[in-house]
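**Student:** could you look at this predicted model? Sequence included:
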Amino acid sequence: MRSVRGAVAKGRDFTRQALRDWGWDCRESAEDAVLVVSELVTNAALHAHGCHELVLTAGETLHIDVLDGEKVLPSPRAVPRPGVPGGHGLHIVQRLSDRWGSYAHATGKVVWAEIEASRLASRRPPGPH
């Protein structure tokens, strides 16, 4: 994925299709999942040499992994300033997901988030997408 706009749009489209395939597109929290993906992919594009891979896994949770090429782990700014651009992404991820975190790997890092399946739909979907 080359540009921020292109990467984020592809990530949102991929997420919406996966949620639709899994029957998890009926609740408002499905849009929360799309926004979490948007924020994580945007952060990777702006701060970490781009999003190398987006992985969504369905089970008891929707597990979102964004792999990038930067080993420095993210941390939310202490207090984002209202009306000032930037610095809000990880706060949005924290508010909309049930859990999130990050870890380094050989060529960069993974920033992940989880949303409980019970928030997305009443039926449990099949395997990874």
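**Tutor:** Nice, I can see it. Numbering: from 1, shown residues only.
**Student:** every contact and neighbour count from this point should use C-alpha atoms.
**Tutor:** Will do.
**Student:** so the residue positioned nearest the centre of the chain, which of the three states?
**Tutor:** For the chain, the residue nearest the mean C-alpha position is Val37 (2.9 Å; Cα atoms, centre = their mean). Secondary structure state of Val37, per DSSP: H, G, I helix; E, B strand; the rest coil, is helix.
**Student:** take the one below as the second:
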Amino acid sequence: MPSDPPPSGPALRVAVLADLPNAGTACAEGRRFVGEQLWRWEVGLQVADTTELVASELIANAVRHGRPPLRLALRLHRERVRLEVTDSSPRPPLLTRPRLTAIGGRGLWLVDTLSVEWGSYPEPPGKVVWCEVPVAEPLLPMA
């Protein structure tokens, strides 16, 4: 997992949910936000579904292991969707392989599997955890 964000160039579209609740409703609110934005931006359903799933996992980790405030940013690029979740804990995420009998612990494994790239970087007082989901067909620049 890289510790710094890759160069991503200018985004075609950006949307931010600046005050994500640190509660049980956070994942649902984040998924709804991501789904609505990607629908507005006319991103395909499969890409939107995948992005909603990884958003849910990153938000769940921020709620479980991080501290408020939580923030969700979505950036649409020509060939990918970048998702960023910010929390106030400086501890970086750790990708592990849970035992088959474990009830949880598969969130980052899903993010690692479904994203073309993911990582984290410090943003005092905490960190940003990001991932990028490929867009099946490169998007034309939006006016």
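**Tutor:** Right, received. Where do you want to start? Given the structure is predicted, the values throughout are model-derived calculations rather than measurements.
**Student:** just to revisit the earlier point, quick one: map the residue nearest to the centre of structure 1 onto structure 2.
**Tutor:** Under the alignment (TM-score structural alignment), Val37 of structure 1 pairs with Ala55 of structure 2.
**Student:** pretty sure that match contacts Arg31?
**Tutor:** Yes: using Cα atoms under 8 Å, Ala55 of structure 2 makes contact with Arg31 at a distance of 6.4 Å.
**Student:** can you give me the helices for structure 1?
**Tutor:** 4-21, 28-47, 89-96, 117-120 (DSSP state H).
**Student:** residues in structure 2 aligned with the third one?
**Tutor:** In this case it means helix 89-96 of structure 1. Going by TM-score structural alignment: helix 89-96 of structure 1 matches residues 107-114.
**Student:** distance from the matching stretch to structure 1 after superposition?
**Tutor:** In the superposition with structure 1, the average deviation recorded for stretch 107-114 of structure 2 is 0.4 Å (mean Cα distance after the TM-score superposition for structure 1).
**Student:** and stretch 64-71 of structure 1, which stretch of structure 2?
**Tutor:** So stretch 64-71 of structure 1 sits over residues 83-90 in structure 2, by TM-score structural alignment.
**Student:** any idea how far Ala15 of structure 2 is from Leu74 of structure 2?
**Tutor:** 5 Å (Cα to Cα, to the nearest Å).
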